[in-house]
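> what would the 3D arrangement of this be:
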Amino acid sequence: MRRLGIFTTLLALASLPLGARAQEAPVAPPAPPSAPVALDRVVVRWHAPETGGVRRPQFIFERELAFEARIEALADPDAEPGLYRDRHIRAALDRHVAETLLASLPISPAPTSAEVAQRAEAARISLEQRARGRARLLAAAAAEGVSSDELDAMLRRQARASLYLDRMVAPMLEPSDFELKIALRSGATPFKDQRYEDVAPALKRWYVGQRLAQALDAYYQNARARVSLSIVSAR
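Coordinates of the predicted model:
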């Protein structure tokens, strides 16, 4: 309806004589330049040998860190709905740095683009599971203005990090049915008292996600001493 109204107004102006147009619709003086509006800003600057050292600093922007903190809060069973706390920001920061470190390391054999894309899609499904639903994940992205391209870049980073852990540290992306059944029988999964056949795909995603998170944390604890990180204050 609004587009139709604008179009009608333009037609009405076009039908007026030139003099009438000048009288009825005078050209407004140019507006004074407005103050610049900050769309985003760097909040963390860091470097490590794995990423090229001090000559290749890494930057984390406010929107992406806030989005990642929202995911941590959504995955936290004790968090208040819609809020993220300092612990979620810290967890998001640690995960971001750890994933970037791992994604920067060479993998042998090098993954193909198809393998990275496949792992990125698996990372998307796992992220939706952590956020407790696709709608919540998209709402978190929308709340921080994170575009689909930015989300895809995050998923590719996670894909490369997971491939490094799987190929260079220990296999963890394809657990056996035996491993999954043991995990289910332990009662420590979200699928307690459910039949394995009914929950196998979701159980596998959860199990792989848990193993990757543990491996990420272990790697980062060892790498932390090599990481130089500083918080960038707002000007």
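
> switch to C-alpha atoms for all contacts and neighbour counts from now on
Will do.

> which parts of the protein are strands?
Using DSSP state E, the strands of the chain run over 42-47, 58-61, 228-231.

> so which of those strands is nearest residue 130?
Set against residue 130 and scored by CA to CA, these come closest in strand 58-61, at 21.7 Å.

> next, the buried residues of the closest one.
Burial within strand 58-61, assessed by neighbour count using 16 or more other CA atoms under 10 Å, is assigned to 58, 59, 60.

> quick revisit: can you lay out the strands of the chain as JSON lines showing distance to residue 70?
Supplementary listing: the strands of the chain in JSON lines, determined by distance: least, CA to CA, whole Å:
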{"stretch": "strand 42-47", "distance to residue 70": "16"}
{"stretch": "strand 58-61", "distance to residue 70": "14"}
{"stretch": "strand 228-231", "distance to residue 70": "19"}
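
> and of those strands, who's closest to residue 128?
Among the strands of the chain, the nearest to residue 128 by CA to CA is strand 58-61 (22.0 Å).

> just to revisit the earlier point, residue 12 is nearest to which of the strands of the chain?
Between these, strand 58-61 lies closest to residue 12; by CA to CA that is 47.1 Å.

> packing partners of the biggest helix by length in the chain?
In the chain, assigned by DSSP state H, the helix with the most residues is helix 196-223. For helix 196-223, the helices and strands in contact under the criterion 3 or more CA pairs under 8 Å, 6 or more residues apart in numbering; DSSP states H and E are helix 86-103, helix 113-130, helix 177-185.

> let's compare: structure for the following, please.
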Amino acid sequence: MLKNNWPPYDTVRDMIKDGCLFVPIGCKSSPSEEIEWRMSFSLAEKRLVHSMNHTQFLIYALLKLFLKEVVENNIILKGLLCSYFMKTLVFWEIMETKIPWTPSYLVQHFWNCFRRLLGWIDKEYCPNFFLPENNMFIGKIHGENKRNLLKELGSLYRQGYLILQNIPVIRNELERWRLEPQRSVSCGVRRSKIIEKLLLVFYVELPYDISSPAIYKILSSSR
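Below is the predicted model of the structure:
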């Protein structure tokens, strides 16, 4: 039985029809790595991404942006996490959360994904979405790597919803609009309200009041 009716049944049907691929890539911690093959669900992953609604896709983009501009810019954490982990986070969050996937809950979904990531790191276990018994952290997240991740990401976690201000492109955009309020007026009332809501989220800590078009604009400007 699918949770939250996701993935959609037609998507599941197409995923089954596509099957999976076998690629000549072994487990790096295995003594027989050179002769091992791996199951690849890349075709199914594409179908899952295409089945996302607007808010779900924005969360995926926001997590990738956080990885690129915050985690990878930390010399201690660089190379420990990857975008595939972020994609897996979103898949599990979509399937298991009971919170509506609407723009007003955008920040809360990001926060839930971040908290889930910390839990995985603490347990040293990242379940593959298609084969949950397959731990994608094996050979990578343990010992000193685990301690560094928990320490650095834990300090960000304690910032609460303001954590997103650590993403330079978002912080700069917010600061620009704060210092140039006349721009929102020239762009019309609708855009003014969007920016106003966005500023409230990050400066007054009202986590449930956010507009996805504003975040989408910020994400688009980072390409």
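
> let me see the TM-score of these two.
In this superposition the chains share a TM-score of 0.29, using TM-score structural alignment, normalised by the length of structure 2; 111 aligned residues with a CA RMSD of 5.7 Å.

> buried stuff in stretch 212-222 of structure 1?
By neighbour count on 16+ other CA under 10 Å, the buried set for stretch 212-222 of structure 1 is 212, 215, 216, 217, 219, 220.

> distance of residue 194 of structure 2 from residue 60 of structure 2?
21 Å (CA to CA, to the nearest Å).

> those two: which is more packed in?
With neighbours defined as other CA atoms under 10 Å, residue 194 of structure 2 and residue 60 compare such that residue 60 has more, 22 against 18.

> in the helix or strand that one falls within, what counts as buried?
Taking DSSP states H and E as the criterion, residue 60 of structure 2 maps to helix 54-66. Taking 16+ other CA under 10 Å as the basis for neighbour counts, the residues of helix 54-66 of structure 2 that come out buried are 55, 56, 57, 58, 59, 60, 61, 62, 63, 64, 65, 66.

> ok, and the closest non-adjacent residue to the fifth one?
Right, residue 59 of structure 2. Taking CA to CA, 6 or more residues apart in numbering as the measure, residue 59 of structure 2 lies nearest to residue 110, with 6.1 Å between them; neighbours along the chain are not counted.

> check the burial of that neighbour by counting its neighbours.
Using other CA under 10 Å, residue 110 of structure 2 has 23 other residues around it.

> ditto for residue 113 of structure 2
Summarising burial for residue 113 of structure 2: neighbours were counted as other CA under 10 Å, giving 23.

> same thing with the one 3 residues further on?
Number of residues near residue 116 of structure 2 (other CA under 10 Å) recorded here: 16.

> that older thread, now the following helix or strand past the helix holding residue 60 of structure 2 against helix 54-66, angle please.
Tracing the chain C-terminally past helix 54-66 of structure 2 and defining elements by DSSP H and E, one meets helix 83-96 next. Regarding helix 83-96 of structure 2 and helix 54-66, their directions subtend 150 degrees when assessed with axes from the mean of the first three to the mean of the last three CA atoms, to 10 degrees.

> mind listing what residue 112 of structure 2 touches?
Taking CA atoms under 8 Å, 6 or more residues apart in numbering as the contact definition, residue 112 of structure 2 lies against residue 93.

> would you say it is within a helix?
Yes - secondary structure of residue 112 of structure 2, determined by DSSP: H, G, I helix; E, B strand; the rest coil: located in a helix.

> how near is it to residue 122 of structure 2?
Computed as CA to CA, the residue 112 of structure 2 to residue 122 of structure 2 distance reads 15 Å.

> now do the contacts for the residue nearest to residue 59 of structure 2.
For residue 110 of structure 2, the contact set (CA under 8 Å, 6+ apart) comprises 59, 62, 63.

> closest one to residue 182 of structure 2 out of those, please.
Ranked by distance to residue 182 of structure 2 (CA to CA), those are led by residue 62 at 27.3 Å.

> verify the stated contact: that closest one with residue 220.
No - the pair residue 62 of structure 2 and residue 220 does not pass the contact test of CA atoms under 8 Å, sitting 10.7 Å apart.

> how many residues are close by residue 184 of structure 1?
22.

> before we move on, back to that, tell me which strands and helices the helix holding residue 60 of structure 2 is in contact with?
Identification of packing neighbours for helix 54-66 of structure 2 by 3+ CA pairs under 8 Å, 6+ apart yields helix 83-96, helix 106-123, helix 212-221.

> for residue 39 of structure 2, which of these is the nearest?
Among the helices and strands packed on helix 54-66 of structure 2, the nearest to residue 39 of structure 2 by CA to CA is helix 83-96 (14.7 Å).
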